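In: Sequence unavailable; structure follows:
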């Protein structure tokens, strides 16, 4: 019957779900966040460093209201 697939479904769901939760937990412990930013490409590293410089954290994104205006001297 249809209920014979329940053990297989539970096993597959467990084997696919546990690594995802485990990686998120490792990121939370190691980096203090749940995000998994890929910094292998130069553009991604640049954007991460920009976010970190402007907001103090590369993982928490803020709007334009938190970026200081440039001082213009006349």
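Out: All right, it came through fine. The structure presented is a predicted model; accordingly, all values stated were derived computationally and were not measured.

In: switch to C-alpha atoms for all contacts and neighbour counts from now on
Out: Will do.

In: Just the element for residue 21, please.
Out: helix 6-31 (DSSP states H and E).

In: which strands and helices sit next to the next helix or strand after that helix?
Out: Following helix 6-31 in sequence order, the next helix or strand is helix 42-55 (DSSP H and E). Helices and strands touching helix 42-55, as assessed by 3 or more C-alpha pairs under 8 Å, 6 or more residues apart in numbering; DSSP states H and E, are absent.

In: chain center to helix 42-55: distance?
Out: 14 Å (C-alpha atoms, centre = their mean, to the nearest Å).

In: one more structure, for comparison:
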């Protein structure tokens, strides 16, 4: 009957939903932010490393007070 498709459909839907759900919560637990930064381009990687060097936390920005005075 038509209702025999419900269990396989539920399994497929859960299997497709889990990676996105897990990525969101793992990034939130490990990095402190639910979304990871995109570092596909060279400029983005340079900005990521700059934020890490200045603040040690790439997900919390600081203003000029975060830049050391040599």
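Out: That came in fine, so what should we check first? On a predicted model such as this, the values are computed, not experimentally measured, just so you know.

In: picking that back up, okay, buried residues for the helix holding residue 21 of structure 1 please.
Out: With burial defined by 16 or more other C-alpha atoms under 10 Å, the residues of helix 6-31 of structure 1 counted as buried are residue 24.

In: And for stretch 51-63 of structure 1?
Out: Buried, per 16+ other C-alpha under 10 Å, within stretch 51-63 of structure 1: 51, 55, 58, 59.

In: if we look at that stretch, which residues are touching it?
Out: 33, 35, 48, 49, 50, 66, 67 (C-alpha atoms under 8 Å, 6 or more residues apart in numbering).

In: Name the nearest residue to the fifth one, ignoring sequence neighbours.
Out: The spatial neighbour of residue 50 of structure 1 that comes closest, neighbours along the chain excluded (C-alpha to C-alpha, 6 or more residues apart in numbering), is residue 58 at 7.6 Å.

In: secondary structure class for that neighbour?
Out: coil (DSSP: H, G, I helix; E, B strand; the rest coil).

In: Give me the distance between it and residue 21 of structure 1.
Out: 22 Å (C-alpha to C-alpha, to the nearest Å).
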